[in-house]
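*Asks:* Using only what follows, build the 3D model:
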Amino acid sequence: MSNLLKVSSSPHVRAKDDTSRIMFYVILALMPTTIFGIFNFGLRALLLVVVCILTCVLSEFLFEKAVGKKSTIKDLSAAVTGLLLALNLPSTLPVWQAVIGSVFAIVVVKMLFGGLGQNFMNPALGGRAFLVISFAATMTHFEYDGVAGATPLACLKNGELVNTLDMLIGRTGGTIGETSALCILIGAIILILLGVIDLTIPGVYILSFVVFIVLFGGHGFDTTYIVAHLCGGGLMLGAFFMATDYVTSPITPMGKIIFGICLGVLTGLFRIFGNSAEGVSFAIIFSNLLVPLIERVTVPRAFGIERERKPKEVKANE
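*Replies:* Got it, this is the predicted structure:
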């Protein structure tokens, strides 16, 4: 009888995919972007990728060893954090700063809040935001073919012309993983086909952003301007690989829509009206902070439970 029955706590619906398998799928989907970034920026980019991944994995291992917790590095989540962080860094960033950002992402953003499933924001973006605030000069220094220059988004913000085909392919300056929109889309298709993500959050995010820049960008429905904004910066990478993070995004259908709208509006605000040409990282972080509230107001009521009714006021003459 014991072989026939298995008593366990809910939930009782289980899937064959565990955390390590899902994280492996994410790493696989990031390979086109990573390989192109290394090809685009050289061995310096490869060095940062390796350093960030090793530092994140080692930081998680040492922290869990120090506090006496069971090691979780086999679930590959630390490796994914390291890879995503590296792809959000310029190839010229000093290695020691990449190490600091990796330690901050794992220890402060992830492990101090309880580890995977308890972090309130995406660890990779938390690490990147920390580096942007702490080392603004090196985090905004971009080189392409050995020549330092502004990113296409910065040129676009200054009213200069940009080559949208180069931005689509990736023949531009920027962070290691954000330049090729084409490679990012290939990775996104892999995630969708494997069932890791759906199109709700990235689709609503991109659509909301397009509507915002059409209304407030000052160029109307200029397709070149829209495509440049979509292909430039970290929008595509953020929309498909970080905004869809299981831990820091809503799970309710309406919550995903509201979350996507918040992302699109905030990114548009930062890009159009902010001092910086970019804004994806902070848009996702701020939206992550809104997730508990979004889920609270969008969670469906259980069948048969009515809303609490306010008692009717008693008339004075009764």
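*Asks:* Only C-alpha atoms from now on, for both contacts and neighbour counts.
*Replies:* Will do.
*Asks:* Which positions within the longest helix anywhere in the chain qualify as buried?
*Replies:* Longest helix of the chain, by residue count under DSSP state H: helix 43-67. Within helix 43-67, the residues that qualify as buried are 44-46, 48-49, 51-61, 63-64, counting by 16 or more other CA atoms under 10 Å.
*Asks:* Proceed likewise with the subsequent sequence, for comparison:
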Amino acid sequence: MPVPDPRLRSAMNLVLLACVPGLLVLFWLHGWGVLVNLLLCGAAALATEALLLRWRRLPVAVALGDGSAWVSAVLLTAALPAQAPWWLPVVAASVAIGLGKQAYGGVGRNSFNPAMVGYAFVLLSFPLQMHHWPGHTPGLLDSLHLSFAASEQIDAWASPTVLDVLRHNRSLTVDELFSSHTAFGHVGGRGGEWVNLAFLLGGLLLLQRKVFSWHAPVGLLGGLLLFSLLAWNGAGSDSNGSPLLHLFSGSTMLAAFFIATEPVSGCKRPLGRLLFGCGAGLLIYLIRTWGSFADGTAFAILLMNLAAPALDRLAQARERVRA
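*Replies:* Below is the predicted model:
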């Protein structure tokens, strides 16, 4: 009987372990809705993969046992609003596995990051539900009611993120926002700072265990830092935000260590990975500052997925010249 590739399964297990600190902080901040989303995303991802594998007459147990579907589910859980209606994580995970992964032939063949395909789909299709976050941490019963209620009730719980506030601010200085607005913490978004630190910790674990190389994370963080520094226009009311704010707000560390490092849809050569990360960092900053979405991680990664083959050819040509 075929068994999952032990190296792939080991790598996926390490990624899942590295996500635990970030998920725990999200649970601490947003409550039981995070767990509800995780269970819904996981169930939808596994069910979609099993159905499509059976339809393609491929061994179901092998693919489900490699852990890749769970990784996509966890990444979606970290990105989706904690009190989303139940069908939103189900749609996101189903699209991630169906269109982002199995449509290309399964694990190891996807041209785009599956989790970002699912996230971008629901972001474009259901913008109202995707931009609502709870203003406080509801209990278990309230979380279940918000997720499974027949009528839409999330409006009353909505709370803008630090990137939303910064994009629409025209009257207060950055210092005034930090001192008066509940979305702001010490250097970035309130709570988002701890989420980013937790995913940074998990990412460093993966680096130490050599699950991926340093090139893509350093490229993304370095690119975001450089471009936010060059475009930083101070702390006035028209400020785009400091480099430190951009590093510790939104999904920066999740993008750097868990999304940009996806080996199949990214670059294969070290220089290509570095350029991939740098380009993603630039696009994230451009979309955050002047685009239509507060955090452009999904679109930045998907655009760089398109550029990955060209970046690898460029890296290969560079290696030949140096040789």
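*Asks:* about what we covered before: could you say what helices and strands the longest helix of the first structure packs with?
*Replies:* helix 19-41, helix 77-87, helix 95-103 (3 or more CA pairs under 8 Å, 6 or more residues apart in numbering; DSSP states H and E).
*Asks:* now these in JSON lines, with distance to residue 212 of the first structure?
*Replies:* Conversion of those to JSON lines gives the following (distance: least, CA to CA, whole Å):
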{"stretch": "helix 19-41", "distance to residue 212 of the first structure": "27"}
{"stretch": "helix 77-87", "distance to residue 212 of the first structure": "27"}
{"stretch": "helix 95-103", "distance to residue 212 of the first structure": "32"}
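*Asks:* closest to residue 271 of the first structure out of these?
*Replies:* Of all these, helix 77-87 sits nearest to residue 271 of the first structure, with 20.3 Å by CA to CA.
*Asks:* which bit of the second structure covers that closest one?
*Replies:* Using TM-score structural alignment, helix 77-87 of the first structure corresponds to residues 68-78 of the second structure.
*Asks:* Please tell me how far the residue nearest in space to the middle of the first structure sits from residue 263 of the first structure.
*Replies:* The centre of the first structure sits closest to residue 242, judged by CA atoms, centre = their mean, with a distance of 1.9 Å. Residue 242 of the first structure sits 11 Å away from residue 263 of the first structure, going by CA to CA, to the nearest Å.
*Asks:* and residue 242 of the second structure, what is it in contact with?
*Replies:* Contact analysis of residue 242 of the second structure by CA atoms under 8 Å, 6 or more residues apart in numbering lists 228-229, 232, 234-235.
*Asks:* List only buried entries from the residues you listed.
*Replies:* If you count burial by 16+ other CA under 10 Å, the buried members of the contacts of residue 242 of the second structure come out as 228-229, 235.
*Asks:* just these now: which is nearest residue 11 of the second structure?
*Replies:* residue 228 (32.7 Å).
*Asks:* Aligned to residue 276 of the first structure, what sits in the second structure?
*Replies:* Match for residue 276 of the first structure (TM-score structural alignment): residue 293.
*Asks:* er, residue 40 of the first structure actually
*Replies:* So, by TM-score structural alignment, residue 40 of the first structure is matched to residue 29.
*Asks:* Contact partners for that match?
*Replies:* Residue 29 of the second structure neighbours (CA under 8 Å, 6+ apart): 137, 191.
*Asks:* and for residue 242 and residue 263 of the first structure, which residues touch both?
*Replies:* Counting by CA under 8 Å, 6+ apart, the residues touching both residue 242 of the first structure and residue 263 are residue 284.
*Asks:* need the strands for the stretch 101-250 of the first structure, in chain order.
*Replies:* Under the criterion DSSP state E, counting those that start in this stretch, the stretch 101-250 of the first structure contains strands at 143-144, 147-148.
*Asks:* what sits against residue 255 of the first structure?
*Replies:* Going by CA under 8 Å, 6+ apart, residue 255 of the first structure touches 294-295, 298-299.
*Asks:* got a winner among the residues you listed for most neighbours?
*Replies:* Within the contacts of residue 255 of the first structure, neighbour counts (other CA atoms under 10 Å) peak at residue 294, which reaches 22 neighbours.
*Asks:* residue contacts, the equivalent of that residue over in the second structure?
*Replies:* Aligned counterpart of residue 294 of the first structure in the second structure: residue 311 (TM-score structural alignment). Going by CA under 8 Å, 6+ apart, residue 311 of the second structure touches 267, 272, 275-276.
*Asks:* how close does residue 311 of the second structure sit to residue 286 of the second structure?
*Replies:* Distance from residue 311 of the second structure to residue 286 of the second structure, by CA to CA: 20 Å.
*Asks:* before we move on, what about residue 111 of the second structure?
*Replies:* Separation of residue 111 of the second structure from residue 286 of the second structure (CA to CA): 23 Å.
*Asks:* cool, residue 78 of the second structure as well?
*Replies:* Counting by CA to CA, the gap from residue 78 of the second structure to residue 286 of the second structure is 22 Å.
*Asks:* Let's have the buried ones among the contacts of residue 242 of the second structure in TSV, adding distance to residue 58 of the second structure.
*Replies:* Listed next are those as TSV, based on distance: CA to CA, whole Å:
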residue	distance to residue 58 of the second structure
228	47
229	50
235	57
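*Asks:* Go through those and say which is closest to residue 13 of the second structure.
*Replies:* residue 228 (34.1 Å).
*Asks:* That closest one maps to what in the first structure?
*Replies:* That one, residue 228 of the second structure, aligns with residue 213 by TM-score structural alignment.
*Asks:* ok, now which ones touch its match?
*Replies:* Each residue near residue 213 of the first structure by CA under 8 Å, 6+ apart is listed here: 220, 226, 268, 272.
*Asks:* Generate a markdown table for the residues you listed, with distance to residue 99 of the first structure as supplementary columns.
*Replies:* Putting these into a markdown table (distance: CA to CA, whole Å) gives the following:
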| residue | distance to residue 99 of the first structure |
| --- | --- |
| 220 | 43 |
| 226 | 35 |
| 268 | 31 |
| 272 | 32 |
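*Asks:* hmm, which of those are common to the second structure?
*Replies:* Among the contacts of residue 213 of the first structure, the contacts conserved in the second structure (both residues aligned by TM-score structural alignment, their matches' CA atoms under 8 Å) are 226, 268.
*Asks:* Return the closest of the contacts of residue 213 of the first structure with respect to residue 285 of the first structure.
*Replies:* Relative to residue 285 of the first structure, and with distances defined as CA to CA, the nearest of the contacts of residue 213 of the first structure is residue 268, at 14.6 Å.
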